[in-house]
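>>> following is a predicted model, sequence given first.
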Amino acid sequence: MEPKQAPPPIDAEREAKLKAAAEARAARAAAKAKAEAEAAQAELDTPKEPSPRQNDLERYVRLIEDTVGQGTVKESGLNELNADMPMLVIASEQWPEVSLLLRDHGELRFSYLRNVSGIDYETYLEIVYFLLSLDNKQDVAIKLRTDREAPSVPSATPTWSTANWNEREIYDLLGISFTGHPDLRRIMMPDDWVGHPLRKDYEPLDSEV
């Protein structure tokens, strides 16, 4: 039986250097974390400059409430992730009157409907109309909300004809009915298709697809 080899002698100086290097790395990491935390706190403590779009938002709300009626605007705010675009949640029953106001009022003139999207928030469905004023170089997002059991909102197609196919797509994929739409039928799925594929509770007939 061969005798066990003795472990190599410990290089005390090398061990000390390694320990000092590890401690230095830990200190740098702690200092960096502290600096980041202090910077984040300083950002929270520093009051934000008011957005230049705040006046636009307040003007839109005031014009709608004064013209259509108090309570027409359910919520309002600025989308910080999208250049502070004003966003308004409108009472669905007032949407036809509000849409004409947005399009025709001299201070607004939102004549161009850029896009329409639908979202399933599980407890309710939401439709968002993105409007652009080519005259004033301004934009706004109008949101309508409806329940999931019998989802329905007035169509914007009589005001902006470009809403036609967008609303048909939302009707097809989310099952939201648009009252007053001139030709509301499925645009992507067959007429006898069961369910609406963009709903979060949608169960495909074939789970492999």
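Received it, and whenever you're ready, just let me know what you need.

>>> for the rest of this, base every contact and every neighbour count on C-alpha atoms.
Will do.

>>> where exactly do the strands run in this structure?
Counting by DSSP state E, the chain has strands at residues 73-79, 85-90, 112-120, 125-133, 138-146, 152-154, 177-179.

>>> tell me what the first one is packed against?
For strand 73-79, the packing partners by 3 or more CA pairs under 8 Å, 6 or more residues apart in numbering; DSSP states H and E come out as helix 54-67, strand 85-90.

>>> how about 10 Å then?
For strand 73-79, the elements it packs on are helix 54-67, strand 85-90, strand 138-146, judged by 3 or more CA pairs under 10 Å, 6 or more residues apart in numbering; DSSP states H and E.

>>> could you do the last one as well?
Judged by 3+ CA pairs under 10 Å, 6+ apart, the packing partners of strand 177-179 are strand 152-154, helix 163-174.

>>> need the winner for burial among those.
By mean neighbour count, with neighbours taken as mean count of other CA atoms under 10 Å, helix 163-174 ranks first of the helices and strands packed on strand 177-179 at a mean of 21.

>>> what's the angle between it and strand 112-120?
Interaxial angle of helix 163-174 relative to strand 112-120 (axes from the mean of the first three to the mean of the last three CA atoms, to 10 degrees): 10 degrees.

>>> packing partners of helix 163-174?
strand 112-120, strand 125-133, strand 177-179.

>>> highest average neighbour count across these?
Between those, strand 125-133 has the highest mean count of neighbours, a mean of 20, where neighbours are mean count of other CA under 10 Å.

>>> against residue 97, how distant is residue 171?
Separation of residue 171 from residue 97 (CA to CA, to the nearest Å): 22 Å.

>>> chain neighbours aside, what residue packs nearest to the residue nearest the centre of the chain?
Compute the mean C-alpha point of the chain, and by CA atoms, centre = their mean the closest residue is residue 79, 8.0 Å away. Sequence neighbours aside, residue 85 is the residue nearest to residue 79 in space, at 5.1 Å (criterion: CA to CA, 6 or more residues apart in numbering).

>>> show me what contacts the one you found?
53-54, 56-57, 77-79, 130, 138-141 (CA atoms under 10 Å, 6 or more residues apart in numbering).

>>> against that first model, consider the following:
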Amino acid sequence: MGKISNEELLQTLVAKFGDKISQLGDPYGLLTIETTRESIISILSFLKVEQNFIHLTDITAIHYPELEKPFGVIYHVHNLAGGIRIRIKVFLTADDVHIPTASEIWEGANWMERETYDFFGIIFDGHPDLRRILNVDDMTAFPMRKEYPLEDPNRIDKKDYFFGR
């Protein structure tokens, strides 16, 4: 199997999944698509089984508090033989941060999903052992969420009058 282009891969995905995906672009040559939580497992399975995307590079999340769907779960998968990568994004509402687990497709997704849960609070339904992996177990917050001000407003050491202003 030779190298395939982003356009060929996108055409294949559109032919298979139709309006369940939308293209966001290909910044720096990395094809980026968006889909829904209902379609993510079928798309990931199709990519692995039929398109030879055998390497799951990363699963992570982002938090844009100003958006209607503020949480995004991002998957990076790689077709080593074809020399092509793809980024898949799924956006979730703040009151429902559930998404199906990909650990049944790639065993390596287990730890990546645990890390994403630990830092963003994304709940991967069906995960065999979803618990904190890097932070302490009794931590109640999710540190990568943008829910707190960047600086303590009560700090007095940064007041202007200390600097002659």
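Cool, the structure landed. None of the values given here were measured: they were computed from a predicted structure.

>>> TM between them?
The TM-score (TM-score structural alignment, normalised by the length of the second structure) is 0.79; 146 aligned residues with a CA RMSD of 2.1 Å.

>>> hmm, back to that, looking at the strands of the first structure, spot the one closest to residue 16 of the first structure.
strand 73-79 (54.8 Å; CA to CA).

>>> in the closest one, what's buried?
By neighbour count on 16 or more other CA atoms under 10 Å, the buried set for strand 73-79 of the first structure is 73, 76, 78.

>>> now those residues in CSV, with distance to residue 120 of the first structure?
Listed next are the buried residues of strand 73-79 of the first structure as CSV, based on distance: CA to CA, whole Å:
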residue, distance to residue 120 of the first structure
73, 21
76, 20
78, 21
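
>>> roughly how far does residue 31 of the second structure sit from residue 11 of the second structure?
In terms of CA to CA, residue 31 of the second structure sits 12 Å off from residue 11 of the second structure.

>>> shared neighbours of these two, anything?
Shared contacts of residue 31 of the second structure and residue 11 (CA under 10 Å, 6+ apart): residue 5.

>>> more neighbours: which of the two?
residue 31 (21 against 13; other CA atoms under 10 Å).

>>> so what's the residue count around the aligned partner of residue 160 of the first structure in the second structure?
In the second structure, the residue matched to residue 160 of the first structure (TM-score structural alignment) is residue 106. Counted by other CA under 10 Å, the residues lying close to residue 106 of the second structure total 15.

>>> for residue 106 of the second structure, give me its contacts.
44-45, 48, 54-56 are the contacts of residue 106 of the second structure under CA under 10 Å, 6+ apart.

>>> turn these into a markdown table, including distance to residue 145 of the second structure.
A markdown table is the format used below for these (distance: CA to CA, whole Å):
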| residue | distance to residue 145 of the second structure |
| --- | --- |
| 44 | 26 |
| 45 | 29 |
| 48 | 30 |
| 54 | 30 |
| 55 | 28 |
| 56 | 24 |
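
>>> of the residues you listed, closest to residue 72 of the second structure?
So of those, ranked by how close each gets to residue 72 of the second structure (CA to CA), first place is residue 44, at 16.1 Å.

>>> I'd assumed residue 105 was in contact with the closest one.
Yes - using CA atoms under 10 Å, residue 44 of the second structure is in contact with residue 105, at 7.7 Å.

>>> counting neighbours, go ahead and name the busier of those two.
For residue 44 of the second structure versus residue 105, the count of surrounding residues by other CA under 10 Å is larger for residue 44: 20 against 15.

>>> now which residue in the first structure aligns to that one?
Matched to the first structure by TM-score structural alignment, residue 44 of the second structure sits across from residue 99.

>>> ok, longest helix in the first structure?
If you go by DSSP state H, the first structure has its longest helix at helix 12-45.

>>> next, format the helices and strands packed on strand 73-79 of the first structure as JSON lines and append distance to residue 24 of the first structure.
Written out in JSON lines, the entries for these read as follows (distance: least, CA to CA, whole Å):
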{"stretch": "helix 54-67", "distance to residue 24 of the first structure": "48"}
{"stretch": "strand 85-90", "distance to residue 24 of the first structure": "47"}
{"stretch": "strand 138-146", "distance to residue 24 of the first structure": "52"}
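
>>> closest to residue 199 of the first structure out of those?
Comparing these under CA to CA, the one sitting nearest is strand 138-146, at 13.6 Å.

>>> picking up where we left off before, tabulate the helices and strands packed on helix 163-174 of the first structure (JSON lines), appending distance to residue 13 of the first structure.
What follows is those, written out as JSON lines (distance: least, CA to CA, whole Å):
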{"stretch": "strand 112-120", "distance to residue 13 of the first structure": "65"}
{"stretch": "strand 125-133", "distance to residue 13 of the first structure": "68"}
{"stretch": "strand 177-179", "distance to residue 13 of the first structure": "78"}
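
>>> nearest to residue 190 of the first structure, out of those strands?
Using CA to CA, these put strand 177-179 closest to residue 190 of the first structure, at 16.7 Å.

>>> hang on, the earlier thing: mind listing what the closest residue to the match of residue 44 of the second structure other than its chain neighbours touches?
Nearest residue to residue 99 of the first structure, sequence neighbours excluded (CA to CA, 6+ apart): residue 159, at 6.6 Å. By CA under 10 Å, 6+ apart, the residues touching residue 159 of the first structure are 96-97, 99-104, 111, 113.
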